[in-house]
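>>> Dropping the sequence and predicted coords here.
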Amino acid sequence: MESAQPGAIADAEGAAQRIKPRRPHHKSRNGCVQCKARKIKCGEEKPTCKKCQSYGTECSFLQTHPLHRVPPPPPPQTAVPAWANPKPIPTGSREPTIQSMLSPDPNTIQTPSPAISSPLRRSSPPPESYTMQDLELLHFYTTTYSDNFFEDPKLIEIYRTTVVQLAFDYPFLMHEIMAVAALNLAILRPQKRASYLHLSDTHAATGLSLFQAEISNLNEHNCHACLAFSSLIFTNAWASQDVNKPSTLFFSPSNDDEAYDQIRWIKLQRGTKALISTTWPSLVNGPMAAVFKPWKDLDPNRPDPLPEDEERRFQELTESWATVSDDKRHILDGALKQTRRVFSMLTFFPERSKLEIIMTWFTKISDEYLDLLEQKYPQAILIVMHYCVVLKRLESIWWMKGKAENLMQTMIDVLGSGWERWTRWPIEKVLNRQVQPY
């Protein structure tokens, strides 16, 4: 395993530093708990405020209503686990929000019951409480969401159990679990889309804030949760893409840097993986070990054979940068090599997770190549268009549905005309659309 690179670490820390939670609205001292958590002004209507009615949530004012029966409090000797403690975070207009594993260690993993104490890590924040909506998100994640996350049943089970149990000790991970669950529910329940998107933004921002502090003290204990977080935040970045608008995964097509800078999230995820590589021995022998098993004995210098048609397409693609400078040619050749490897592994290693093979591309491409993409360098865009061919194979996963087509169309619009010789094949594969001969 390669050691962490200073550039990648700086990218991770820098990206996290620049993505700030939003400014809070003025608190209402007499408002309901739910409105306070959302940082919105409560109308204080009884027995339930209008804001809670519009969000479809149970208002805390019901707790004091004469017809409302309040259940008895838990016995005083019980303790609330650290995961049940999100801090309300500032929210405003929606911003872009941001792949696992062996049986859990019975000595450190606790059950999810709020009435059972959980051993707190030194970095855990003081206890607070989750809402019923938050518990709904956790329930959805463990019963439904994880089934649609991987094709491999072993990895599905790890994300359903091990990752959640890790989150009991690491609140930043619990918040990200709830963030991605809320994104999925926003799709499945369009009548409550706005409410779920708000919940997702809230948990994502809180999780990121807590993660920033955790990653600065990376060790053999928290590295497993940090790895899971980096996987989920990557899922968040894809799920947050609106397929009805230009993709903003790599850059803002409108050149409006204030509107979107999604590539910071890619660098954050890449930098996180570089950071946790420093704890490699702990990772490959810990609760997340199963995710590394298929890759441990893979020779990084092996050849990457391709089917004849794909081989020809990649050879033709190199001709698009035959006249560029040596430094750019070196960068593009490196990115193409990683793209070839993805295509090759999908053909010759069918027993490995298709999702993991395809998504490793983001951790292998160089920072210099990402810089070219930010600059909308044509040949760098051509490589992404070819990568979209394999992204299309993930459309059965909920957070990838329509994303290959969306990314391809955005690349077409940004690239412009004059490159049809190299765009014809990927466009036909992804969009099933004929391109005029060049």
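Looks like it arrived, so ask away.
>>> going forward, measure contacts and count neighbours with C-alpha atoms only.
Fine.
>>> now what about the helix or strand where residue 406 lies, what contacts it?
Per DSSP states H and E: residue 406 is located in helix 403-415. Here helix 403-415 makes contact (CA atoms under 8 Å, 6 or more residues apart in numbering) with 238, 241, 243-247, 249, 253, 376, 378, 381, 384-385, 388-389, 391-392, 395, 427, 430-431.
>>> hold the first one in mind and look at this next one:
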Amino acid sequence: MPSMQIQESKGGRGISCDFTTPAHPTAPSPHVGGSSSTIHTPGSQVTSPRDTSIHHQPVPAGWFSAIDLELLHHFTTSTCFTFSSEPMVRNFWRVNVPRMGFSFEYVLRGVLSLAALHLSRFKPQRRDSLIEQAIVHHNASSSMALPVLNDLTSQNSVPIFFFSMLTTYIAFASPKESDNLLLISNGAMPEWLFLFRGMRSVIELNSDAIHSIMSLNFIFDSGRQLNIFWETTTPPEHEGLKELECTLKTHVKDAQKLGELLHAIDSLKRSFIFFHSTSYTDDQRLRAAFMWLFKVREEFVKLLKIQDSEAYCVLAYFCVLLQRLDYTWWIEGWGVHLIGRIYSALNEGYRLWIRWPIEEIGWVP
């Protein structure tokens, strides 16, 4: 699955993107019919029943195939309900986002890509072909969105925001292979962290345009309320993070670097609040976990980019929150997967620093 970085452009209100090319050959277009399968008999060729399937009929250029219609149906009857338990939010994903896709094809392609990844979980016999469809649609979606990201206007700010959300979900939902294309180089840093940072840039650079859409207020209100709580609440001491904090203060001599690491830890403490009480909803826990991705400073992200061991140790504690969100289909498995990648990237000394998250997750090195 190709990956995308969305970062604030220094030259204006555009968002610069880096797309990486998949290591495997690009999957065939969904608009091209499958190869013919025939049964040879003396003097003739008889088309096999498999060829008569609607999924294998050639489709005129510019038309959507039957599989695309199946994916859109799956999104509006199943996938859309997995993003939130709030009825208004669910209805927005079910009705408004696909309708938005009819005007902005990169949104529709993102919808189809994510639906294909979701459907592949329930159709093991079709898993490979559905993942192939997801790659095709994501490639198309990204190619269409790239020029728009470099020249954002008030008209396309909202569709680009939802394109960014869909792309982040796709990054999470993609298969976690040992050579995962969503991992930068050979390090442990997942691409979805940069995608979340990119979404923040889209919001910050176009907040007036996005928030001016009255129909979106209910989506942002919960986040605004959580942000107020986040900023005004003093988090209680956290046993595991306190130990890491003390270790960092002892070993990190660079005052500026230490400040960035401690800020990231303080933000994690605020996220953990929502997981230590039954008074919060699943939606609030999800928002609280990913609030950390928005709140960490850019200098901390730069440390992760250069595969800094101390920053990786802080990221390991975030894996605990991912593990506690394992009931969410597109997050499932990421806590274990990411802690394993971090462990592999650290030397023996630093591996002792992350014993708490390893044991909390229940992962065995």
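Ah, there it is. Remember, it's a predicted structure, so these values are computed and weren't measured experimentally.
>>> picking that back up, which among the contacts of helix 403-415 of the first structure count as buried?
If you count burial by 16 or more other CA atoms under 10 Å, the buried members of the contacts of helix 403-415 of the first structure come out as 238, 241, 243, 246-247, 249, 253, 376, 378, 381, 384-385, 388-389, 391-392, 427, 430-431.
>>> which SS class is the residue nearest to the spatial centre of the second structure?
Geometric centre of the second structure, nearest residue: residue 168, 2.6 Å, by CA atoms, centre = their mean. Under DSSP: H, G, I helix; E, B strand; the rest coil, residue 168 of the second structure falls in the helix class.
>>> and it, what pairs with it in the first structure?
Residue pairing (TM-score structural alignment): residue 168 of the second structure is matched to residue 234 of the first structure.
>>> any idea how far residue 408 of the first structure is from its match?
Relative to residue 408 of the first structure, residue 234 of the first structure is positioned 19 Å away (CA to CA, to the nearest Å).
>>> ok, now residue 229 of the first structure?
The gap separating residue 229 of the first structure from residue 408 of the first structure is 27 Å, by CA to CA.
>>> Helices of the stretch 51-200 of the first structure, residue ranges please.
Residue ranges of the helices in the stretch 51-200 of the first structure, as given by DSSP state H, counting those that start in this stretch, are 132-143, 153-157, 163-169, 171-188, 193-215.
>>> and of these, who's closest to residue 358 of the first structure?
Residue 358 of the first structure sits nearest to helix 153-157 of all the helices of the stretch 51-200 of the first structure, at 15.5 Å, using CA to CA.
>>> Report the buried residues of the closest one.
155, 156, 157.
>>> any idea what residue 141 of the first structure aligns with in the second structure?
By TM-score structural alignment, residue 141 of the first structure lines up with residue 75.
>>> typo on my end, residue 314 of the first structure
Aligning on TM-score structural alignment places residue 314 of the first structure opposite residue 241 in the second structure.
>>> Okay, and that match sits in which element?
helix 239-251.
>>> Which residues does that helix contact?
Helix 239-251 of the second structure is contacted from outside by 258, 262, 265, 269, 310, 314, 317, 353, 356, 357, using CA under 8 Å, 6+ apart.
>>> what's the burial count for the residue in the second structure that residue 58 of the first structure lines up against?
By TM-score structural alignment, residue 58 of the first structure lines up with residue 56 in the second structure. Other residues lying near residue 56 of the second structure total 19 when counted by other CA atoms under 10 Å.
>>> do the same with the one 10 residues further on
Counted with other CA under 10 Å, the burial measure for residue 66 of the second structure works out to 17 neighbours.
>>> Now do the contacts for the closest residue to it other than its chain neighbours.
Of all residues not flanking residue 66 of the second structure in the chain, residue 55 sits nearest, at 5.9 Å (CA to CA, 6 or more residues apart in numbering). Neighbour list for residue 55 of the second structure: 33, 65, 66, 67 [criterion: CA under 8 Å, 6+ apart].
>>> So what does residue 211 of the first structure match up with in the second structure?
When the second structure is aligned by TM-score structural alignment, residue 211 of the first structure is paired with residue 145.
>>> now swap in residue 388 of the first structure and tell me
Checking TM-score structural alignment: residue 388 of the first structure goes with residue 319.
>>> Distance check, that match against residue 299 of the second structure.
For residue 319 of the second structure, the distance to residue 299 of the second structure - CA to CA - is 20 Å.
>>> Ok, residue 56 of the second structure next?
From residue 56 of the second structure to residue 299 of the second structure the distance is 50 Å (CA to CA).
>>> Equivalent analysis for residue 99 of the second structure, please.
Residue 99 of the second structure is 39 Å from residue 299 of the second structure, by CA to CA.
>>> Then residue 108 of the second structure?
Note on residue 108 of the second structure: its distance to residue 299 of the second structure, by CA to CA, is 35 Å.
>>> So the two - more neighbours on which side?
residue 108 (24 against 14).
>>> who's in contact with that one?
98, 100, 101, 102, 141.
>>> Let's see that with 6 Å instead.
Counting by CA atoms under 6 Å, 6 or more residues apart in numbering, residue 108 of the second structure makes contact with residue 101.
>>> Check the alignment and tell me where it lands in the first structure.
Residue 108 of the second structure maps onto residue 174 in the first structure, by TM-score structural alignment.
>>> and if you look at residue 259 of the second structure?
Match for residue 259 of the second structure (TM-score structural alignment): residue 330.
>>> tell me which element its match falls in.
Using DSSP H and E, residue 330 of the first structure maps to helix 326-348.
>>> Specify the next element, helix or strand, located C-terminal of that helix.
Toward the C-terminus, helix 326-348 of the first structure is succeeded by helix 354-359 as the next helix or strand (DSSP H and E).
>>> What's the separation between whichever residue in the second structure pairs up with residue 431 of the first structure and residue 183 of the second structure?
Using TM-score structural alignment, the equivalent of residue 431 of the first structure in the second structure is residue 362. Remark: distance between residue 362 of the second structure and residue 183 of the second structure (CA to CA) = 23 Å.
>>> can you check residue 290 of the second structure too?
From residue 290 of the second structure across to residue 183 of the second structure, the span is 19 Å (CA to CA).
>>> so who does residue 143 of the second structure touch?
Neighbours of residue 143 of the second structure in contact, by CA under 6 Å, 6+ apart: none.
>>> Against residue 7 of the first structure, how distant is residue 327 of the first structure?
Per CA to CA, residue 327 of the first structure is found 18 Å from residue 7 of the first structure.
>>> How about residue 87 of the first structure?
For residue 87 of the first structure relative to residue 7 of the first structure (CA to CA), the value is 31 Å.
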